[in-house]
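Enquirer: Okay, sequence plus prediction incoming.
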Amino acid sequence: MEGGIAASSATIRNEMKLLEELELLSKTHSSSGRIPSMKGYRYYVDHLLSPVQAHPNEIQRIRQEFGQEFHEINDIIQQSAEILSSLTSYTALALGPDVNERRLTSFKIVPLNHRQVVAIIVTDKGNVENRVFTLPSHIRSEELEVMIRIINDRLIGEPLITVYHRLRTEIPIILHKYFQTTEGILDLFDRMLNHLFEEKIYVGGQMNLLDFEGSQDKVQFKSMYSFMKNPEELTQLLAPRNTMIQIKIGSELGHELLENMSLIQASYDIQGHGKGTIALLGPANMPYSKMFGLVDVFRRELAVTLADYYRILDSSSE
C-alpha cells in the first residue's frame, strides 16, 4: 500500500503509464513527473467533477460587495467582474443583459467648445453613456439642434433594435429634407448612437492572467498583454448564452495564447430584461470543483442584485 492508496508501487506505475498512453497524463519533459493533459482535464470536467458549495464567508462577502449603492446598470456589471476576480485571483469577464431588450429614453448634447460636444444617452435599463465627439467643421449649431430634434421625435422610447434599423432606413431620408448635403451628418449619427449596440465587456483582474505563465518570453508577454486589452477578442471567448455553466479548456478557447488556460462561463437570467454572462479565465489546473460552485452562487447573487435594481427603476418610472 502506497501513500494511503490500496495498491503497490508497481500497480501505480502501470496505471500511470496506461493513463499516459490514453493521453490523459503528459510529461513536460523526459525527467519530469506526469501532470494532467488538456484531454485529462476535459475528462475530469465531463465525468468526475463534483461541485463544492461556496463557503458561507464567500457568500457573505459577495452580498456585502453587491450591497453598496449603484447609480447605473453598468456599475453593477463592472463591480461583478472586480468582485469575482478578487475572490479567485483569476481574470473575470462580465457582460450585462442583452442590448436588444433596451429602449432609448433620453438623448442630450452638451457643447464643450465650438467644435466638441458631449452626447449623453440613457436607456430604460439604467445604462448611461457619455461620449465626446468632434463636430465636422461645416455643421452649424442650428443644424445640430435639428439633429437633436430628429432623434427625440423619431427615436426616443423606441427599442434599440428599432433605433438601429431606423438609423439605416428612415433617418437618412429625413436628413435629406433638412440638409442640402448629408455628408458627415450620417456619420455623426452613427458615431453618436451606434455604440449603444456594442456589448460592453468588463474585465476584473486583467493582469492576473499574466501570472499563470511564468515562463513567458518578452514577445509572448506583450502578446498576452495586448490580448487582455482587446475587448473584441475577449468577447469572442464567450460561448452563446444559456442557463448552464460551461467550461472550455485549452484549444477549445480558440486562441493560441490560451492553450494552457480554462474558462468557466455562467449565464444569468433577469426576467423581462434578458440574459447576461459572467466568466472566469484562469489556468487549466484551477480547482474546478471549487470554482464551479463559486461561479454558480455568484451568478445567482448577481441576478438578484440586478433584479432588485430593475425593480427600483420600474417603480420610479410609474
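Expert: Perfect, thanks for sending it.

Enquirer: going forward, measure contacts and count neighbours with C-alpha atoms only.
Expert: Noted.

Enquirer: where's the host helix or strand of residue 162 relative to the chain centroid, distance-wise?
Expert: Using DSSP states H and E, residue 162 maps to helix 160-168. Here helix 160-168 shows a centroid-to-chain-centroid distance of 24 Å under the convention Cα atoms, centre = their mean, to the nearest Å.

Enquirer: Go through that helix and flag the buried ones.
Expert: 160, 163, 164, 167 (16 or more other Cα atoms under 10 Å).

Enquirer: Repeat that for stretch 137-155.
Expert: So for stretch 137-155, counting by 16+ other Cα under 10 Å, buried means 147, 151, 152, 155.

Enquirer: and here's the other structure:
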Amino acid sequence: MLTQRQDAILREVVSIYTDTGQPVGSKTLMNNLPFSVSSATIRNEMAALEDSGYLEKTHLSSGRIPSVQGYRYYLDNLVQPVSVSDEISRSIDQNFGREYHQIDDLIQESAKILSHLTSYTAITLGPEGQSILLTGFRIVPLNPHQIMAIIVTSDNNVESNIYTVDEKVDSELIEKIVRIVNDKLIGKPLIQVQKLLQTEIPAILTQYMYSDSGFIDMLSGLFKKAESEKYFVDGQLNLLNYAQDYDSSNVQSLFSMINGSDDLKQLLDTGEDNNEIIVRFGSELGNDTLKNYSLITTNYDAGEHGKGLIAILGPTQMHYSQLIGLMGEFRQEFSKRLMDYYSRYDDS
C-alpha cells in the first residue's frame, strides 16, 4: 500500500491528466494538492511512484501520467464517486419520459440516453428471458407460397418472419397448426416452448402433415430470436474520437467486436453476478484492439423479470468518479422504468 501522501499525489495526477490530457509535473501538482509540501518533495514522491509502477513518463523530460497499475490502484482504493447533479437527474427523467409499447424500445432508448449523457459508446443488455411467456401466435398467408409467422411474448415484444414454402399454402392446414400451437404452448415460458417444439409438437403435427421438419425449424428459429439475449449499442462513432491511430484494420476490428453479439457477450462477461460497478481496461479486456479503452459495467435488477446489464466503453482517460456516480444513478432509474413497464402489462 502507498502512504497517504502518495495516495493524494496519485489521485491528483489522475484528476489533472483526465482533465488536460497532458503529463503532470511537480509544479502543477504543488498548486493542486490539499496540503503544502515543497516541489522537491513532490518530485521525490513522484519518482517513488514511478519506480513502483504507478506512474510513467511519456518522454524522458516530461511530467508523468498514470500507468495501468496506477489506474487500477486508483480505482480499487482512491476513486470517490460523485453524485449526479439535479440537472443530470432531470435529463434522465425527461429522456425516459414517454410511453413504450415494446420492451426492446425501452432498452434501446436506455443505450441512447447513456451515450448522450457521457459522449461514449453505451451498451445495454435486456433482462434475462427465463420468465418471458409466449402469449400469442399467428400464421398469416401472404401469397400461395409465402407465410408470415408472428409471436407475441409477455413483455409485449413482437417477433415475425416471412417464410417461403415449396407447396401451395393450405389455409385450413395453417389454421389447424395455429390452434395446436396455441393450445399446447400459449402461456408457457419460451425456454419450455423450445423443448416442446423438439418433443411433443412434432408428434402431433405429423398427424396433419407428411413432414414437420421444415415447419419445426421455422418455428424454432423464430422462438430463439425472441428468447435470445439482445444487445443495444449507441454512440459507436464516439470510439473514433479516442482511437490512438486510424489503422483501418484496427478500426474495422473494433467495430466488428462492438456489433457482433458473440464478441460483445464475451467482452461484457465479468464473471460477477452482483450490483457492483466494475471497471476494466487495457489488457484486462482480453483483446489488443481495446488496449487504449476502458469498460464500465454494472447489472440492473428488473425483479422477477431478471437482471440485465449496462456498460460504457470509452478511453482509459475517463472521469471515473463522475461516471461511476452516473452509472449508479442511471441503473436505479432504468430499473424503475422497467418495473413500471412490466407492471403496466402484467396488470393488463
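Expert: In hand now; what should we look at? All values derive from a computational prediction rather than experimental measurement.

Enquirer: Give me the secondary structure label for the counterpart of residue 308 of the second structure in the first structure.
Expert: Superposed on the first structure with TM-score structural alignment, residue 308 of the second structure falls opposite residue 276. In three-state terms, and counting by DSSP: H, G, I helix; E, B strand; the rest coil, residue 276 of the first structure is strand.

Enquirer: re the thing from before, inside helices: which ones of the buried residues of stretch 137-155 of the first structure?
Expert: Cross-referencing these against helices under DSSP state H gives 147, 151, 152.

Enquirer: ranges for the strands of the second structure?
Expert: Per DSSP state E, the second structure has strands spanning 55-57, 64-66, 121-125, 134-143, 146-153, 158-164, 231-234, 278-281, 293-301, 307-315. These are given in chain order.

Enquirer: about what we covered before: tabulate the ones in helices among the buried residues of stretch 137-155 of the first structure in TSV, adding columns for distance to residue 305 of the first structure.
Expert: As requested, those are exported to TSV (distance: Cα to Cα, whole Å):
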residue	distance to residue 305 of the first structure
147	37
151	32
152	31
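
Enquirer: related to what we said a few turns ago, of all the strands of the second structure, which one is nearest residue 345 of the second structure?
Expert: Closest approach to residue 345 of the second structure among the strands of the second structure (Cα to Cα): strand 146-153, 10.8 Å.

Enquirer: Okay, buried residues for that closest one please.
Expert: 146, 147, 149, 150, 151, 152, 153.

Enquirer: quick one: it aligns where in the first structure?
Expert: Strand 146-153 of the second structure maps onto residues 116-123 of the first structure, going by TM-score structural alignment.

Enquirer: quick revisit: which residues sit against the helix holding residue 162 of the first structure?
Expert: Residues outside helix 160-168 of the first structure that contact it (Cα atoms under 8 Å, 6 or more residues apart in numbering) are 99, 100, 101, 102, 103, 104, 155, 189, 190, 194, 196, 197.

Enquirer: From the residues you listed, keep the buried residues only.
Expert: Judged by 16+ other Cα under 10 Å, buried ones among these: 99, 101, 102, 103, 104, 155, 189, 196.

Enquirer: With adjacent residues omitted, what lies nearest to the aligned partner of the fifth one in the second structure?
Expert: For residue 104 of the first structure, the aligned position in the second structure is residue 134, judged by TM-score structural alignment. Distances taken as Cα to Cα, 6 or more residues apart in numbering put residue 153 closest to residue 134 of the second structure, at 4.6 Å, once the chain neighbours are dropped.

Enquirer: So which bits of the lengthiest helix in the first structure are buried?
Expert: Counting residues, the longest helix found in the first structure (DSSP H) is helix 288-316. Neighbour-count burial for helix 288-316 of the first structure flags 288-299, 301-307, 309-310 (criterion: 16+ other Cα under 10 Å).

Enquirer: cool, and stretch 44-58 of the first structure?
Expert: Going by 16+ other Cα under 10 Å, stretch 44-58 of the first structure has these buried residues: 45, 49, 54.

Enquirer: what's the matching residue for the second one over in the second structure?
Expert: In the second structure, the residue paired with residue 49 of the first structure according to TM-score structural alignment is residue 79.

Enquirer: Quick one: residues contacting its match.
Expert: Per Cα under 8 Å, 6+ apart, neighbours of residue 79 of the second structure: 11, 320, 321.

Enquirer: Which of those residues are conserved in the first structure?
Expert: Retained in the first structure by both residues aligned by TM-score structural alignment, their matches' Cα atoms under 8 Å are the following of these: 320, 321.

Enquirer: Closest to residue 162 of the second structure out of the contacts of residue 79 of the second structure?
Expert: For the contacts of residue 79 of the second structure, the nearest to residue 162 of the second structure is residue 320 (46.3 Å; Cα to Cα).

Enquirer: Map that closest one across to the first structure for me.
Expert: Checking TM-score structural alignment: residue 320 of the second structure goes with residue 288.

Enquirer: Tell me who's in contact with that match.
Expert: With Cα under 8 Å, 6+ apart, residue 288 of the first structure has these contacts: 45, 49, 51.

Enquirer: got the contact list for the last one?
Expert: So the one you mean is residue 51 of the first structure. Counting by Cα under 8 Å, 6+ apart, residue 51 of the first structure makes contact with 288, 289, 290, 291, 292, 293.
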